[in-house]
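[1] Fold the following for me, if possible:
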Amino acid sequence: MKKILILLCICSLSFCLNAQKVKTSQDSIKVFYDKLLVMLKSDYLLRKDVDWKAVGDETNQNLTKYSNFKSSLKETEVLFGKIGATHCKVFYQNKAYGTTVKASTENLSVQWKEKFATKPGFEVKALNGNIGYILMPNVTFLDFSPENVHKIAQSMYDQIADFKAKNKTEGWILDLRFNTGGNSSAMLLALYDLLGDNDIWGTVDRNKKQNSKVKLEKGNYLSNSKKSSYINPKGELLDKAKVAVITGLLTASSGEVTALAFKGRPNTILIGEPTFGMTTSNVDIGLPFDTMLLLSVAYDSDRYGNYYEKVLPDIAVSKQDNFNDLLADKNIQEAIGFISKK
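    You can find the predicted model right below:
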């Protein structure tokens, strides 16, 4: 009889603990999604187009099927999809949650696909003897602290500065064809010498009215005059040098911001294909349980406040990539022609 009672007690205790665990998980899920919905309602770019009561009711109903907090983050894909937040993400334990934007590969060249599969990294080298070539792919990381942005940007900047010091260049080619996004401030700080001490881009609200400006000044990255990170510059600026910027169909997000930063720059031309069209500006917001929300709050603009759904090239070149022999690449040929023209 004692054994039966002990067994019953153990079973009862196990049941209570499991029930408590479910209750705790549901509490965590509620705390997180309540906060997430508050942030979306208050700051999301297209918040005025959303029936928040209907979205909230449906989300809360869907959340009842999840047994733990981590699995519940899959619901962000449904939530973000309903409100058109295709550029928003939630990060938890180094994993991204949200909608997946599927890009068509039909119009991508075989050469592009093959090169992309190798995961190309940042590169600086000479082309045609006297032209500096910068390959700026996506630059992605989750530590947005000023110190980490500086560390990553400085490393790329130093490669450009060292090349500048050792080579007499007639002009520069900035290749953004593999730049699918990431951290724009690190990319733009790395390109400080080419951009100089100028306004470089900004944002506009849903009515396309400018609401922020980003400037580079003495190696500092200033957003609405507030310093967010920096690099330590070396040598003279190259802000009057000829620059050809090459874009592709999957130049997206921060890659598009990088292209926009060169709109309005003197002695500059854009070559290639229209960009992907993910030109909304995101901010990072801390949420409960060490999660982070990347939230679209504005549209990207050039230095003059002009919004572009996609960044269009001045010279169109399509599916004529050659990454095995860059001098046979039609985009590069057009760039060299622009730089060489007196």
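[2] only C-alpha atoms for contact and neighbour calcs from this point on.
    OK.
[3] All the helices of the stretch 101-250 of the chain, residue numbers only.
    Counting by DSSP state H, counting those that start in this stretch, the stretch 101-250 of the chain has these helices, from start to end: 110-117, 146-166, 184-190, 192-195.
[4] Relative to residue 264, which of those is closest?
    Set against residue 264 and scored by C-alpha to C-alpha, the helices of the stretch 101-250 of the chain come closest in helix 192-195, at 10.5 Å.
[5] Show residues contacting the closest one.
    For helix 192-195, contacts defined as C-alpha atoms under 8 Å, 6 or more residues apart in numbering pick out 157, 161, 216, 219, 233, 236-241, 243, 261-262, 265.
[6] switch the cut-off to 10 Å
    Contacts with helix 192-195, where a contact means C-alpha atoms under 10 Å, 6 or more residues apart in numbering, come from 153, 157, 160-161, 164, 172, 174, 188-189, 198, 215-221, 230-243, 261-262, 265-266.
[7] quick one: contacts for residue 220?
    Counted by C-alpha under 10 Å, 6+ apart, residue 220 has contacts 150, 189, 192, 197, 226, 227, 228, 229, 230, 231, 232, 233.
[8] part of a strand, is residue 91?
    Yes: counting by DSSP: H, G, I helix; E, B strand; the rest coil, residue 91 is located in a strand.
[9] Look at the closest residue in space to it that isn't next to it in sequence and tell me its secondary structure.
    Nearest non-adjacent residue to residue 91, counting by C-alpha to C-alpha, 6 or more residues apart in numbering: residue 292, 5.1 Å away. Put simply, residue 292 is strand when judged by three-state DSSP.
[10] my guess is residue 292 contacts residue 39, does it?
    No: using C-alpha atoms under 10 Å, residue 292 is not in contact with residue 39; the gap is 11.8 Å.
[11] Now the two most distant members of the contacts of residue 220.
    The span of the contacts of residue 220, defined through C-alpha to C-alpha, is set by 226 and 233 at 18.8 Å.
[12] okay, the two: which has more neighbours?
    Set residue 226 next to residue 233 and count neighbours by other C-alpha atoms under 10 Å: residue 233 wins out with 18 against 11.
[13] can you tell me which residues contact the residue nearest to residue 91?
    So residue 292 contacts 89, 90, 91, 92, 93, 94, 96, 142, 284, 285, 286 (C-alpha under 10 Å, 6+ apart).
[14] next one: residue 158
    Residue 158 makes contacts with 164, 190, 231, 232, 233, 234, as judged by C-alpha under 10 Å, 6+ apart.
[15] this one as well, want them side by side:
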Amino acid sequence: MTKFKSSAPLKILLLCLISVVSCHQEKGPTVTSATAQSYLDEVVGLMKANSINRKTIDWTVFKAKVDAQAQGAQTIADTYPAIQLGLTLLGDNHSMYYPTTGTVIYGTKTVACTDANIVTGTIYKGVGYVKVSSFDGGGSDASKFAQSIQGAIKAADNDSLKGWIVDLRGNLGGNMWPMIAGVGPLLGEGICGYFLDPDGNASAWSYQKGSALLNQAELTKVESAYTIRKANSKVAVLTDQATASSGEAVAIAFKGRPNTRSFGKATCGLSTANVTNRLSDGALLNLTQSTMANRSKQAYGSSIPVDEVIAAEKVVAEATSWLLQ
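    Purely as a prediction, here's the structure:
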């Protein structure tokens, strides 16, 4: 009987083969599951139908890149890196994805909505000062927020005022409608801006009798609307690089208003509008779908320049000097 003897080289070969098989198994499946692929198709389908850049994106290439990133995904959570890539490829810097669990997912951005510490400075007694901060709420909270801004305007208003400062520095956005309703007494009645979609359709935003409206739909209303004592008073609008999104919408609303000038720094560059889309699993896909434009329909979509570029420590003084001229 011939006996089989195990040699050292044979043992090494077997170990190497086992190692290769083990490594291959650790990499996981290479075929994306039907569940994951269907979900990814849903997300990309919404992007293709609604993105502000839908007419300029090569969607065949887009889909191929996203699918490649998701290769082997088995669950919806496994598709998150591919969704993040899709958000980056949209190129709008503003779209985002809210998973059912976990943190918000953004694409890689080419803008940074940050700035140095805000220096308020001394407010001259002949100038009304109104701060408009970020706000994300809705419903009755939105009405209360708008009312608080109008309340600040009412408290500061008097017959001796030379003008107003509307401070938008550090306003990173949120819900623009209570902001518009809040500053309405200074904006004045009527259309103050538009959303323009890629097909050229325009939707107007306006302030009327205490309400912020999109076309004719009332989105936020204060309980008690205030009217300033001097109509068409001078208004100085302050912005910086941390003024973004809905904060930029307020800045745009003042563009074209008589007796108005802006001071500080250009805004961040997210002057576009997002629309929320609910996905089959309950997650939310906020897609950038239109560009903000002023009351003359001049489109922005990026950073909004100021009339006077002023350093942070001097901006209030310079704005005040103009108001008192």
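[16] got any residues that touch both of residue 292 and residue 39 of the first structure?
    Common neighbours of residue 292 of the first structure and residue 39 (C-alpha under 10 Å, 6+ apart) are residue 285.
[17] how about the residue nearest to residue 91 of the first structure, what's its match in the second structure?
    Mapped onto the second structure by TM-score structural alignment, residue 292 of the first structure lines up with residue 284.
[18] How much space separates residue 75 of the second structure from residue 222 of the second structure?
    With distances taken as C-alpha to C-alpha, to the nearest Å, residue 75 of the second structure is found 45 Å from residue 222 of the second structure.
[19] Which parts of the first structure are strands?
    Per DSSP state E, the first structure carries strands over the ranges 89-92, 95-97, 123-127, 131-135, 171-175, 199-204, 210-217, 220-223, 226-230, 243-247, 268-272, 280-287, 291-301, 315-316.
[20] taking those strands together, which one is wrapped up most tightly?
    Compared across the strands of the first structure, strand 243-247 shows the largest average neighbour count, a mean of 27 (mean count of other C-alpha atoms under 10 Å).
[21] From residue 233 of the second structure, how far off is residue 127 of the second structure?
    11 Å.
[22] what residues are shared contacts of the two?
    161, 162, 163, 164, 323.
[23] Tell me the one of those residues nearest residue 19 of the second structure?
    Closest approach to residue 19 of the second structure among these (C-alpha to C-alpha): residue 164, at 73.4 Å.
[24] so who does the most centrally placed residue in the second structure touch?
    Nearest to the mean C-alpha position of the second structure, by C-alpha atoms, centre = their mean, lies residue 245 at 4.3 Å. Residues near residue 245 of the second structure by C-alpha under 10 Å, 6+ apart: 94, 113, 134, 171-176, 251, 267-274, 292, 301-302.
[25] Compute the first-to-last residue distance for stretch 187-202 of the first structure.
    This stretch, stretch 187-202 of the first structure, spans 15 Å end to end (C-alpha to C-alpha).
[26] Give the aligned range of that stretch in the second structure.
    Mapped onto the second structure using TM-score structural alignment, stretch 187-202 of the first structure spans residues 179-194.
[27] And that stretch, what's buried?
    For stretch 179-194 of the second structure, the buried set under the neighbour-count rule, 16 or more other C-alpha atoms under 10 Å, comprises 179-188, 190-194.
[28] repeat for stretch 50-61 of the first structure
    Buried residues in stretch 50-61 of the first structure (16+ other C-alpha under 10 Å): 52, 59.
[29] any residues touching that stretch, and which ones?
    Taking C-alpha under 10 Å, 6+ apart as the rule, stretch 50-61 of the first structure contacts 29-30, 33-34, 37-38, 40-41, 62, 75-76, 78-79, 82-84.
[30] and if you look at stretch 335-342 of the first structure?
    Here stretch 335-342 of the first structure makes contact (C-alpha under 10 Å, 6+ apart) with 127-128, 130-131, 170-174, 241-246, 267-272, 315, 327, 329-334.
[31] List the buried residues of that stretch.
    Buried residues in stretch 335-342 of the first structure, counting neighbours by 16+ other C-alpha under 10 Å, are found at 335, 336, 338, 339.
[32] Dump the residues you listed to TSV, plus distance to residue 10 of the first structure.
    Shown next, in TSV, are these (distance: C-alpha to C-alpha, whole Å):
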residue	distance to residue 10 of the first structure
335	76
336	78
338	80
339	80
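[33] Out of those residues, list just those in helices.
    Counting by DSSP state H, those place 335, 336, 338, 339 in helices.
[34] The second one -> the second structure?
    With TM-score structural alignment defining the correspondence, residue 336 of the first structure maps onto residue 320 in the second structure.
[35] Against residue 196 of the second structure, how distant is its match?
    As for residue 320 of the second structure, its distance to residue 196 of the second structure is 34 Å (criterion: C-alpha to C-alpha).
[36] again with residue 14 of the second structure
    Distance of residue 14 of the second structure to residue 196 of the second structure, computed by C-alpha to C-alpha: 66 Å.
[37] how about the nearest residue to residue 251 of the second structure once chain neighbours are set aside, what does it touch?
    Leaving out its chain neighbours, the residue that sits closest to residue 251 of the second structure by C-alpha to C-alpha, 6+ apart is residue 237, at 7.0 Å. Each residue near residue 237 of the second structure by C-alpha under 10 Å, 6+ apart is listed here: 130, 164-169, 250-251, 254-255, 260-264, 306-307, 316, 319.
[38] now swap in residue 161 of the second structure and tell me
    124, 125, 126, 127, 128, 229, 230, 233, 234, 323, 324.
[39] separation between residue 72 of the second structure and residue 32 of the second structure?
    According to C-alpha to C-alpha, residue 72 of the second structure stands 4 Å off from residue 32 of the second structure.
[40] Pretty sure residue 138 of the first structure sits against residue 252.
    Yes: using C-alpha under 10 Å, residue 138 of the first structure makes contact with residue 252 at a distance of 9.0 Å.
[41] picking up where we left off before, let me know the closest of the ones in helices among the buried residues of stretch 335-342 of the first structure to residue 21 of the first structure.
    Nearest to residue 21 of the first structure out of these is residue 335 (C-alpha to C-alpha; 61.6 Å).
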